[in-house]
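[1] turn this into a structure:
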Amino acid sequence: SDDPFLPSFSVCPPFSAKGSQPCKEKYLDPDSMVCVCDRAYCDTQDPVSLPRPGFFAKYESSKSGRRLERSEGKFQDKASTPALVLVLETAQRYQMIKGFGGAVTDAAAMNILSLTPDVQNNLLRSYFSDEGIEYNVLRLPMASCDFSVRPYSYADTPYDYELKDFNLVDEDVNMKIPLVHRAKAMSKKPISLLAAPWTSPTWMRTNEEWKGKGSLKGSAGDRFHKTWANYFVR
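    Here you go, the predicted model:
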C-alpha cells in the first residue's frame, strides 16, 4: 500500500497449539485427502483466541494436507518489505455475517446416528464445540426435503385449513431435534436455528404433487395463504 496509515504485514512460521490434535490424514486418491475421525481419535482445535497486539492469526486449509492450521503474522511498519500487503478500508462496510453452519436434514441425521456413540460425539464436537469449528447456525427443513427418504409434510390431511391434524413426525422427534439439542449442549456460544420448507403440503400446491412445477394455490390473503402462514407459526 502507498498509504502510510494502512498496515502491512508479514507471515510468521506456523506454531503448534498446545492442546490441539492434528489431522490424521487418509488419502482417497492422490488429489483427495480427508481427516480420519473415529472412536479413538479426531483432530481438534484450541479455542480461538486473539493474537498479541501487533499480530494477526491465520487459519489455513490446503490441498497439501493442512486443516485449519494456525499461524501468526506480525504487522510491519512502512520501512519493511513484506511479501503480502493487506489494505484495510475501514470506511467500506458490507452486510453483517450472522454466522456459519449447516443443515440438519433427514439424511444428515440418519448418517450421524448410524455411527457408534463415541464417533457421533467426536463428529458433533468437531462441528460445534470450541475444539472444532464452532458452527453457530443450523438450518432445519420444515418437514421433508430433497434429502429425505420419503415425502411428507406436517399437515397432509387434505383441506385441513385449521391445521387440526398438524403434527411433527418421527424424523423430527427421534432424529433431528435430539441432534440439535446435543449440538447446543456442546456449544459455548448460542446456536441460531433457521427453519425453511422445501414444499407446502400437496393439497396446497397447484399441481397437487410433491414434485414438478407447482406453486401455492390462490392469492395473497386467501385461505391457502393464511393456512400456509399458520403452518409456519405452528
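[2] hey, let's count contacts and neighbours off CA atoms from now on
    OK.
[3] as a quick check, tell me the outermost residue of the chain.
    Distance from the C-alpha centroid of the chain, by CA atoms, centre = their mean, peaks at Ala79 (42.0 Å).
[4] show me what contacts that residue?
    Counting by CA atoms under 8 Å, 6 or more residues apart in numbering, Ala79 touches no other residue.
[5] with Asp106 instead?
    By CA under 8 Å, 6+ apart, Asp106 lies in contact with 144, 147-149, 171, 175-176.
[6] could you also give me the structure for this second sequence? I'd like to compare it with the first:
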Amino acid sequence: MLTSCDPAISDVLEGETNVVEDQTNTGTTPPEPENSNVGLYLTTSNQSELFRLQTESLPLANNNSNFSISVDSDVTYQEMDGFGYTLTGGSALHLNNMGASQRADLLNELFNPEEGIGLSYLRVSIGASDLDAEPFSYDDLPVGQTEDLNLDHFSIAKDQENLTPILKEILAINPDIKILGSPWSAPSWMKTSNSTIGGSLRPQYYSVYANYFVKYIQAYQSEGITIDAITVQNEPLHDGNNPSMYMEANDMATFVKNHLGPTFAAENTQTKIIVWDHNADVTSYPISIFNDPAANQYIDGSAFHLYGGSINELSQVHDAHPDKNLYFTEQWVSSDGEFAGDLAWHTREVIIGATRNWCKNALQWNLVSNSQLEPHTPGGCTQCLGAITVDGNTVTRNVGYYIMAHASKFVRPGSVRIGSNYDADLPNVAFETPEGKIVVIVLNNSAVNKPFNILTSEESISTSLAAGAVGTYVW
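    Below is the predicted model of the structure:
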C-alpha cells in the first residue's frame, strides 16, 4: 500500500475533505470491514483535495448492489509511451529565468517519478510555435536571398537560448523521457505564401525540407537530445495560426513516400514518422495515407488533437490499420475555464478517452505560462493556460498539472492498458505496470456522490467518489 504523499506534489487548499465511504453489511452489529492494500490518490472538484494520497484505508469489496468496475488483466491493449505536455519556447523561457535551485526543485517535482509526478513524454516545436515570442525557422534567410538549397544557414541557435538547456536538465532527471518534435511551419522561403502564416510547401523544396528534418534531428543529437518521433506538420488543415502551414493528405503522402521516408532511410535516421497531428473529426486523412503502400512503409502512426470530433473516432483509425500506432499530442486548457469543469472534461476525454481509444501517450498543451499568458506570436494563442504558472520563482499549479499527475506518476512507460468496463457516470481506464501493479483511474462524471466497487483478480474494493472527483487507485 502507498503510505505517504510528498507535499511538494500537492498543495492542498482549505475546504471540505472528501473521504471514501465504507460499504458495510446490514445487521444489528455490523462487522468491521476488512481493509485492502490499495492506495487512492484523490482530486476533488472543490479543490479540497489535490492529488492527495488518502490516509483512510479502502475496505475490501463487500456485498452490495453498487456498480462494479471489473478489471481484467488478461485482456490487453496498447503499451504506453508516457504522459506529459508540450515544452514550448515560452515554457522553456520561464523555466530558464528561474533561479537555479528553484528550477531544479520544480523540474524534479515534474519529472522525477519517485519524488514528483513523473512526466514521461514531451512535445517540442521544430522551429517556433505560436507560444514563442516571434515566429522563426531554423533556416531564415538574410534580406535579398530567396533560397538555401544546401541549408547553409541552418541553425538551432534560438533553441539553444532556452529550450535545449532545459531539456538537458530534464534528461538529467529522467534520461528515458521521450521527445516528439512537431513543425508549425517550414521556412517561409519554401512556402507558397512566402510567410510564416499559411501557404503550402512548394513541391520543388520537398527534398530540401526532408533534409531540414534530418539536420534538426542530428543537431539535437549533437546536444545529447534524442528525438524519438516527429510529426510531419502540426494541424495541417489550420493555416491561420502564426506560424502555420497547409498540407492536404495527398501532399503529405507524397512528401513522406518520395522524400522524407527515403531520406530518413538513407541517413539511417531512427526517428519515427507520425502523420496528421490534428483533430479527431478527419480520420479519413491519416487513413488515406496509410492506404498508400509506398507511404505506409515509412510511417509509425498518426497523432490527434480534440478541438473537433469525438475521441471515440480515433478507434476507427486503429480498426482500419491496427498495425499503426496512435498518439494524443495536444489539448489546451483555457485561462477562462473553471477548475471543476476542466478537471472532468480533460480527465474523461484525454486521460481516459484517448487511452481507451488506443493512444500510446496523452499530452496536454503548454507546460508553463506566466500570469500574463506570454509570450505568444502576433496572432498566437492569448488564452493558453499552462499546467503551471511561473512568475519569477513563484509557482502556481493549475488544473492541467493535476489532470496529468493522476496518470503520469503511476502509469509508467511500458505499462499496458488492460480491460475494464465503462460507465457514463464512472468513466475509467485500467493499466498494468511493468512491475505488475494495477492502476485504475476513475472520474465521477455525475452530479452526486457515487459509491462503486472495483473488482480485480487480486484485491477487490468498495469505494466512492464525490461528484466531479478523480481518483487513481493503485494496487
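[7] quick one on the thing from earlier: and the contacts of Asp106 of the first structure as CSV, adding distance to Arg66 of the first structure, secondary structure and neighbour count?
    As requested, the contacts of Asp106 of the first structure are exported to CSV (distance: CA to CA, whole Å; DSSP: H, G, I helix; E, B strand; the rest coil; neighbours: other CA atoms under 10 Å):
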residue, distance to Arg66 of the first structure, secondary structure, neighbour count
Ser144, 36, coil, 22
Phe147, 30, coil, 13
Ser148, 33, coil, 16
Val149, 35, coil, 11
Glu171, 36, helix, 17
Met175, 33, helix, 20
Lys176, 32, helix, 22
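[8] measure the counterpart of Leu194 of the first structure in the second structure to Ala362 of the second structure for me?
    Matched across to the second structure, Leu194 of the first structure falls on Leu180, judged by TM-score structural alignment. Here Leu180 of the second structure is placed at a distance of 12 Å from Ala362 of the second structure (CA to CA, to the nearest Å).
[9] Thr90 of the first structure falls within a strand, correct?
    No - judged by DSSP: H, G, I helix; E, B strand; the rest coil, Thr90 of the first structure forms no part of a strand; its state is coil.
[10] distance of it relative to Phe224 of the first structure?
    Thr90 of the first structure is 48 Å from Phe224 of the first structure, where distance means CA to CA.
[11] so between the two, which is more surrounded?
    Phe224 (19 against 7; other CA atoms under 10 Å).
[12] re earlier: so for Leu180 and Ala362 of the second structure, which residue has more residues nearby?
    More crowded of Leu180 of the second structure and Ala362, by other CA under 10 Å: Ala362, with 29 against 22.
[13] from memory the more buried one sits against Leu326, does it?
    No - contact status for Ala362 of the second structure versus Leu326: not in contact, 10.0 Å apart, counting by CA atoms under 8 Å.
[14] the residue lying closest to Ala8 of the second structure once chain neighbours are set aside: how many residues sit nearby?
    Nearest residue to Ala8 of the second structure in three dimensions, chain neighbours excluded: Glu109, at 6.9 Å (CA to CA, 6 or more residues apart in numbering). Counted by other CA under 10 Å, the residues lying close to Glu109 of the second structure total 20.
[15] measure the corresponding residue of the first structure for Glu109 of the second structure to Ser20 of the first structure for me?
    Here Glu109 of the second structure is matched to Ser126 in the first structure, going by TM-score structural alignment. Per CA to CA, Ser126 of the first structure is found 12 Å from Ser20 of the first structure.
[16] helix, strand, or coil at the nearest residue to Ser16 of the first structure once chain neighbours are set aside?
    In this structure, Ser16 of the first structure finds its nearest non-sequential neighbour in Arg70, 7.6 Å apart by CA to CA, 6+ apart. Following three-state DSSP, we place Arg70 of the first structure in the strand state.
[17] neighbours of Arg70 of the first structure, how many?
    As a burial measure, Arg70 of the first structure scores 19 neighbours (other CA under 10 Å).
[18] go ahead and confirm it touches Pro22.
    No - with contact defined as CA under 8 Å, Arg70 of the first structure and Pro22 do not form a contacting pair (11.1 Å).
[19] in the first structure, what range does stretch 400-413 of the second structure match?
    The aligned range for stretch 400-413 of the second structure is empty, by TM-score structural alignment.
[20] same thing with stretch 278-293 of the second structure?
    The aligned range for stretch 278-293 of the second structure in the first structure is empty, by TM-score structural alignment.
[21] ok, now stretch 314-322 of the second structure?
    Counting by TM-score structural alignment, stretch 314-322 of the second structure pairs with no residue of the first structure.
[22] so what's Ile441 of the second structure closest to, chain neighbours aside?
    Per CA to CA, 6+ apart, closest to Ile441 of the second structure is Thr472, 4.4 Å.
[23] wait, that neighbour sits on Leu50?
    No - with contacts counted by CA under 8 Å, Thr472 of the second structure stays clear of Leu50, the gap being 11.8 Å.
[24] need the residues touching each of the two.
    Leu42.
[25] what does stretch 148-167 of the first structure rub up against?
    Outside stretch 148-167 of the first structure, the residues within contact range by CA under 8 Å, 6+ apart are 105-107, 142-145, 168-169, 200-204, 210, 223-224, 227, 231.
[26] again, 6 Å this time
    Stretch 148-167 of the first structure has contacts (CA atoms under 6 Å, 6 or more residues apart in numbering) with 106-107, 143-144, 168, 201, 203, 227.
[27] does Arg417 of the second structure belong to a helix, a strand or coil?
    Per three-state DSSP, the local secondary structure of Arg417 of the second structure is strand.
[28] the aligned residue in the second structure for Ser20 of the first structure: neighbour count?
    Superposed on the second structure with TM-score structural alignment, Ser20 of the first structure falls opposite Asp6. A count of nearby residues for Asp6 of the second structure, using other CA under 10 Å, gives 14.
[29] related to what we said a few turns ago, please tell me how far the residue farthest from the centre of the first structure sits from Glu72 of the first structure.
    20 Å.
[30] same check on Leu84 of the first structure?
    Leu84 of the first structure is 14 Å from Glu72 of the first structure, by CA to CA.
[31] neighbour count winner among these two?
    Set side by side, Leu84 of the first structure and Glu72 show more neighbours around Glu72, with 18 against 11, by other CA under 10 Å.
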